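Q: next input, structure requested:
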Amino acid sequence: MSGPTSIRDEAQRGQGGVPRVLGPKVKAGISLLIVAHFAAMLLMVGTTEGGRYTAPPLLQKAAEPVMPYVRFLGVNSGYRFFAPDPGPASLIWARVERAQGGAVWVEYPSRERQTWTLAYQRELYPAMLLGAQVAPGDMVMAPGRPRVSEVGLTYAMAFARRLARLHGTAANPVTRVELYSVSHAIRMPQQVRSGWDAEDLRLYFPASVGTYSAEGVPLGAAASIGHDRRGILELAERMLRDVGASGAPLQQQSPDMPGTLRRLLREYPELTAAGDGRPLQERIGSAVMSRDVNP
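A: This is a model prediction of the structure:
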């Protein structure tokens, strides 16, 4: 038989007589999979707690069956870092020691190093992943239990190996890496009125994630990881002492240096000098507070 009908039938069947058009059952199955995928994402939005939002227990129970699926695809974000209730940003600060002496401080992610948005996003994810695996500073932990999860410890070991490759050479290899997960808080209205800028040192809250060898092996007991809660002034003092020990001008310092420290040194270069007899932490605090204004 010839004619339009037979030509259309042949086009639909294709080679070997197999129909090219999907049947209604296949279409229905694909549609159900698409609906299930977006339903799983909506469950993640509804069950991710943050800020003032507490997830309903019934919704959390409903999300349990799809957790392996969304974790495998990496779509388990609750997107609660957007307005109107955004949370703090996560950073990684690291102190990298080399065999021939000297230490450099690096920050991930860094706008100084990565000006392209995509490259910056790639550096942002390790900081977010590691920050999510570190217990908050006000959380009470059982004796002998680390403040970093096993997943977080795996992240930290891998990141230490990466830093050792990036910042070491054959002639001067990296011997030791200290990692800190840093929470960068958002300014409150009163802080804005007082003159705080977005990189004010008082908005950073570091938490130690351990010390590692160049091979990523933890240097110390696993149970002690995360319990070293250094204050930001103490950490800033260590950074400034390392900068002063290098003897290099600020312009020649590593572009990976934490942005808040770089800005502090630009405004107060005298912090690396001998000083006026006061402790360095006190001088740092005075320099930071000198920006404050009375609203």
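
Q: CA only for contacts and neighbour counts going forward, please
A: Will do.

Q: so the closest residue to Thr48 other than its chain neighbours, which of the three states?
A: Spatially, and ignoring its direct neighbours in sequence, Thr48 is nearest to Gly78 (5.0 Å; Cα to Cα, 6 or more residues apart in numbering). Of the three states, Gly78 takes coil under DSSP: H, G, I helix; E, B strand; the rest coil.

Q: one more, for comparison:
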Amino acid sequence: MNLLQKPTYWVATAITLALLALGLNSLFPDLVTLRVNLLVFGFILALAAFSIACSQRFHDETSNGTLSLTTFGLSLALLIITNSMDPSWDSLILAGSVFTAVSLFLGIFVLLPLLAKKTTAICFVLFHFASIITAVTSIEPPNAPASWLATNLWAYYFRHYLTFAYLNNAYHFYSPEPGPPVLLWSKIQYEDGTFRWFKIPNRTESPIQMHYQRMLSVTESTNVASSQTPDNWEEKLQRRNLAGLANQPQITPLNRSMSQSYMFKEPADYSKRMLASYALYLTKKFAHPADKPSINIDNIKIYRVTHSIITPTDMSRGENALDPTLYYPYFMGSFDKNGNLIDPNDAFLYFLLPITRNANPNEPSVLNHSLDIHAGDVKIVPAKEGGN
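A: Sure thing, here's the model as predicted:
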């Protein structure tokens, strides 16, 4: 076996490059490009060493000890690489930490007897699927309480694993029945008075159905509700209704008989950060109007829209599943070109802007579109079909 076929040689070289990058990070932190190149080449060499060792072990050309030693070398290289990164590279640091832990586990796993390997693998599979089952059964079914055992297992044992692996969102969303999807509609206003709307997800712009479904999971990140009760609720509601009545044309006031959670949906801090990040993304994607590179963004109004699912009874009567009155928009705020919320005290902030229809037996119904009125887009429009 020549030198290039020895995985320990490759992994030793990877560790050396990682140590050089670690030294550069400590002594010459400004040499970022050189450090990144060393980290990338070190990572590639470490993976190559692991691949060679696995291939040789598969063909019985080496021992479990060599494979384990190479795997431990891989974990050491990954540990050094992770510590050579800037603190701002948080996502890469997290990924490096996970890969380090996994490679360390594999190094130990290789040395185990066959029975212990099988037992460990079976236990992990059982743990994985038990986690998924608790994610499904910890949600209350219609007209019945959730399982006490599943709820406690999920809360105290499985939740952290599921959150890390991002396995709980879809199982919660579709258990026991799918909830209403969340959409994001944004009005991008430019300094010259022109504007454009950008809506996600959008069926017409999704090349396949899977893309549309994945975009729904993106908007779901803005749908984490705050657990705190708003201060001075009556005052907030009064300000919102008075502002709606003062607007021309008027924005439909909210009836006090409605539940507070229905009228007002303040997001949690996490979702607020996601909204600010999304606003900043829009400022980069649509920085200028088409063919007007000198015109900048003035503000961006973002609305989180809940699309209520049509009932079987309404569908049997031929009702449109995309009827505008099935959409419930909530104003998430106006953001500047830096992604900052402009007015945290806006009277409409986090309140419902209802879309209703005034029925007239002798004439076509008229749609009162509070969202369009608030956005300054359309005042009062005839009823029409469509939506996302």
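
Q: TM-score of the superposition?
A: TM-score for the superposed chains, counting by TM-score structural alignment, normalised by the length of structure 1: 0.68, backed by 236 aligned residues with a Cα RMSD of 3.4 Å.

Q: picking up where we left off before, who touches the residue nearest to Thr48 of structure 1 in this structure?
A: Met44, Val45, Gly46, Thr47, Thr48, Glu49 (Cα atoms under 8 Å, 6 or more residues apart in numbering).

Q: which residue is the nearest non-sequential neighbour of the second one?
A: Right, the one you point to is Val45 of structure 1. Gly78 is the one closest to Val45 of structure 1 (Cα to Cα, 6+ apart), at 4.1 Å.

Q: and the gap between Glu64 of structure 1 and Gly101 of structure 1?
A: To Gly101 of structure 1, Glu64 of structure 1 is 50 Å away according to Cα to Cα, to the nearest Å.

Q: got it, and Met239 of structure 1?
A: Counting by Cα to Cα - Met239 of structure 1 and Gly101 of structure 1 are separated by 15 Å.

Q: who's more crowded, those two?
A: Met239 (19 against 11; other Cα atoms under 10 Å).

Q: ok, and the closest non-adjacent residue to the more buried one?
A: Trp105 (6.9 Å).

Q: residue in structure 2 matching that neighbour?
A: Applying TM-score structural alignment, one finds that Trp105 of structure 1 aligns to Trp197 in structure 2.

Q: please apply the same query to Ala119 of structure 1.
A: In structure 2, Ala119 of structure 1 lands on His211 (TM-score structural alignment).

Q: how about Tyr204 of structure 1?
A: Using TM-score structural alignment, Tyr204 of structure 1 lines up with Tyr327 in structure 2.

Q: I figured that match hits Tyr303, correct?
A: No: with contact defined as Cα atoms under 8 Å, Tyr327 of structure 2 does not reach Tyr303; the gap is 11.2 Å.

Q: quick one, which of the two is more surrounded?
A: Neighbour comparison, Tyr327 of structure 2 and Tyr303: the larger count goes to Tyr303, with 26 against 23 (by other Cα under 10 Å).

Q: before we move on, what SS does that one have?
A: strand.

Q: quick one on the thing from earlier: ok but the match of Trp105 of structure 1 is inside a strand, no?
A: Yes: note on Trp197 of structure 2: a strand contains this position according to three-state DSSP.

Q: would you state the helices of structure 1 in chain order?
A: 4-13, 24-47, 57-63, 67-73, 117-131, 150-167, 189-193, 232-246, 259-267, 280-289 (DSSP state H).
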